[in-house]
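S.K.: Sequence and computational prediction follow.
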Amino acid sequence: MITATGDSRRRAAAAVDIGGTKVAAGVVTSDGAIIGVSHRPSRGVPVAEAAALLAEDLRTAIASARADGFTVESLGVAATGRHDLATGRLGAIDAVLSGWGGSSLPRDLASSLGVSLSALLNDADAAALAEGRLGAGVGSDPCAVVTIGTGIGVALIRSGAVATGANGAHGEFGHISIALDGAPCFCGARGCWESFAGGGAIERAWLSGDPARQEKSAGEIFDAAAAGDVAAGAIVEAAVHATALGIANIAVAFAPATVVIGGGIAARWDRFSAAVDAELRRRTPILSVQPTIRLATFGADAVLVGAGIAALDARDAKVSR
């Protein structure tokens, strides 16, 4: 994590990253430094309770930033799915966070803090904005950013901006089918990349193999596989294979100069890298570009940083009009 020092940087925004297991908050400066970062659990936490805790954390962070001479007038919120900035509501994210879908948390939080809700965006788009503008994707055009956490998000950066679909829509590349006979996914398809390699899917696969097993986090399942657990090893191998196919499909579809890997899985990339490299070599006859694979500069903070940058961009655009 980059932390701010009291220097000439004076533009900053409050930011929130809503993930499937945790929510992060802090103040992000224009060069991607974070002031007063906090982390709270999100899974199983009522949205009203989470909103109150976020407001408390962000008031402290904003006070620290202002004491250092930063102006904080806007808020950026990033979360999985599609959201409505006009109403300040989260989209249909109940499959990831039960009870949070449709919540006015972003709007209410901005009102509580006395700042403008300037950005409400998909978490993969936020991570891509951070890495493409300030991180591992700088100098690469186009750059694909893959965020593998509870789910899988992919976004493309062109000329420093997120390449979106119609009306600014976010494409869900984590839901491409890579095994037509695979398990059903909540999205309506079968055999999605995310249904093999997302952290939530890895945890479900562990429990479904034997109801008597104790719950494990995705990280613990990776550890068990490394220690020789056969069942954990099979789950991890499926995740590795799915990710190799997913990244190769990104290379075929978008011909990026660089693919940046972020999210919690980046810390386990040594388990994935050989399989991904091998799959990319197999696709050589069709690939226009062999992309460089890089790990994210901002790591687990990429979504939070991107939410802050998006808020600053929106604020600047409003002022310039």
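M.R.: Sure thing, it's come through.
S.K.: Every contact and neighbour count from this point should use C-alpha atoms.
M.R.: Fine.
S.K.: how about the strands in the chain?
M.R.: In the chain, the strands defined using DSSP state E lie at 11-18, 22-29, 34-41, 71-79, 116-122, 143-148, 152-158, 161-162, 258-262, 292-295.
S.K.: here comes the other one, which I'd like you to weigh against the first:
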Amino acid sequence: MPELSVVLVNHNGADCLPATLAALRAGTRAEHEIIVVDSASTDGSWRDLDGVRVLRHEKNVGFSAGCNRGAEAATGEYVAFINFDASVEDGWDEPLLNLLREDPGIAVATGLLVTPDGATLEAVGLEIAPNTATYGRMEGLPRAAAPAGPVDVVAASGALTVVRRSEFLGFDELIWMYGEEADYALRLSGRVVLHPGSAIRHENGHASGPRQSETRLYWPSRNRLILAARHLPPWPFAVSVAASAAFDLASLLQVRRAWAARAILRGWRDGLALVAAARRDRTPAQRAAAARKLVGLRTAMHEQRRLERLRA
């Protein structure tokens, strides 16, 4: 039985999945299995994958459900969730497995997300803004700026997350994509620890297309409302909704396209329809604990401006 099960959710990854699998085979030190959950690919990318277990879905089930189906099929003591458009660096797994082996208080282990050339940080863990959106800590800084040793972070990116299989909470399948990392972190009672000795080179957003797309406007608009309703006390919830409205208005003013307005409005319509049910999901004590994990509004606004300048 392998110690580690590596789960990848694939959707039309013919141009990147082979390289991802090659890097995993070459760079993984622990005895492992690789499980590819194919989510209705039309490019044949799930075929002829040597040494890989393929779970094929004719319907696109989304990232959260895909991860859950992979974890259910896993046999390893530990489960790693890796993006299908990312390449692990050599020996990526050992620092993360050692964290989980040595400290039962650590619930999630993660590593650095870096650009494809390995030189620049994409994320040293994730922060959660008051509107429940996530962003990468230290994004855009040189890799040399990363911490020298393990550090606690609020949330781990779904591009590189390792958990004990027996303790995996499951991703909420209502959060089809975009927001599952924040939801998991806000439900979690254990620690999330990043080890800089582990890294993955990430091509951000292959599966969902360019940064300005209907997918990237609809799902975040919808899911931020659900997460705020589920996890936040009344006053932070109100602040979160207002912050989401301001964020989406800014996005709309930037894109200035009818399709963008439709995507955002559909997100709000569908998210608001689920708010009442989401408010019943958590206790006041759980909401108070979750609210403490969010960064302050001023910090989030400052970081948003920095990232806008970086991406301009």
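M.R.: Thanks, I have the structure now. Predicted model, so just to flag it, every value in this text is computed and none were measured.
S.K.: TM-score for these two?
M.R.: After superposition, the two chains reach a TM-score of 0.25 (TM-score structural alignment, normalised by the length of the second structure), with 131 aligned residues with a Cα RMSD of 6.6 Å.
S.K.: Of the strands of the first structure, which is nearest Ile235 of the first structure?
M.R.: strand 143-148 (15.5 Å; Cα to Cα).
S.K.: Quick check: Thr243 of the first structure vs Ile148 of the first structure, distance?
M.R.: 9 Å (Cα to Cα, to the nearest Å).
S.K.: same check, this time on Asp123 of the first structure
M.R.: With Cα to Cα as the criterion, Asp123 of the first structure and Ile148 of the first structure are 11 Å apart.
S.K.: for Val319 of the first structure, same thing?
M.R.: 35 Å.
S.K.: So for the two, which residue has more residues nearby?
M.R.: Using other Cα atoms under 10 Å, the more surrounded residue of Val319 of the first structure and Ile148 is Ile148, with 22 against 8.
S.K.: these two touch, right, the more buried one and Ile247?
M.R.: No. Between Ile148 of the first structure and Ile247 no contact is recorded; they are 11.6 Å apart, counting by Cα atoms under 8 Å.
S.K.: Can you name every helix or strand that the biggest strand by length in the second structure contacts?
M.R.: Taking DSSP E as the criterion, the second structure has its longest strand at strand 191-202. Applying 3 or more Cα pairs under 8 Å, 6 or more residues apart in numbering; DSSP states H and E, we find strand 191-202 of the second structure packed against strand 86-88, helix 93-102, strand 106-114, strand 151-153.
S.K.: Would you mind putting these into CSV with distance to Thr134 of the second structure and mean neighbour count alongside?
M.R.: As requested, those are exported to CSV (distance: least, Cα to Cα, whole Å; neighbours: other Cα atoms under 10 Å):
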stretch, distance to Thr134 of the second structure, mean neighbour count
strand 86-88, 19, 26
helix 93-102, 22, 18
strand 106-114, 14, 27
strand 151-153, 12, 16
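S.K.: could the ones you listed go into TSV alongside distance to Arg269 of the second structure?
M.R.: Shown next, in TSV, are these (distance: least, Cα to Cα, whole Å):
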stretch	distance to Arg269 of the second structure
strand 86-88	33
helix 93-102	40
strand 106-114	33
strand 151-153	32
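S.K.: Select, out of those, the one closest to Glu214 of the second structure.
M.R.: strand 86-88 (22.9 Å).
S.K.: hey, where'd the helices end up in the second structure?
M.R.: 17-27, 63-73, 93-102, 180-187, 214-231, 234-255, 258-273, 275-279, 284-291, 297-311 (DSSP state H).
S.K.: looking at these, which is closest to His195 of the second structure?
M.R.: Nearest of the helices of the second structure (Cα to Cα): helix 93-102, 6.5 Å.
S.K.: ok, residues contacting that closest one?
M.R.: Around helix 93-102 of the second structure, the neighbours that count as contacts under Cα atoms under 8 Å, 6 or more residues apart in numbering are 28-30, 78, 106-111, 162-164, 193-195, 197-198.
S.K.: try 6 Å
M.R.: Ala109 (Cα atoms under 6 Å, 6 or more residues apart in numbering).
S.K.: what's near enough to touch Thr134 of the second structure?
M.R.: Glu127, Ile128.
S.K.: gap between it and Asp183 of the second structure?
M.R.: Remark: distance between Thr134 of the second structure and Asp183 of the second structure (Cα to Cα) = 10 Å.
S.K.: do the same with Asp270 of the second structure
M.R.: Taking Cα to Cα, one finds Asp270 of the second structure at 18 Å from Asp183 of the second structure.
S.K.: who has more neighbours, the two?
M.R.: Asp183 (25 against 18).
S.K.: Identify the residue nearest that one in space, chain neighbours excluded?
M.R.: Leaving aside its sequence neighbours, Asp183 of the second structure sits nearest to Leu227 (Cα to Cα, 6 or more residues apart in numbering; 6.5 Å).
S.K.: Could you count how many residues lie near the one you found?
M.R.: 25.
S.K.: Roughly how far does it sit from Val255 of the second structure?
M.R.: 25 Å.
S.K.: which residues touch Tyr218 of the second structure?
M.R.: Tyr218 of the second structure touches Ala263, Ile264, Gly267, counting by Cα under 6 Å, 6+ apart.
S.K.: try it again with 7 Å
M.R.: Ala263, Ile264, Arg266, Gly267 (Cα atoms under 7 Å, 6 or more residues apart in numbering).
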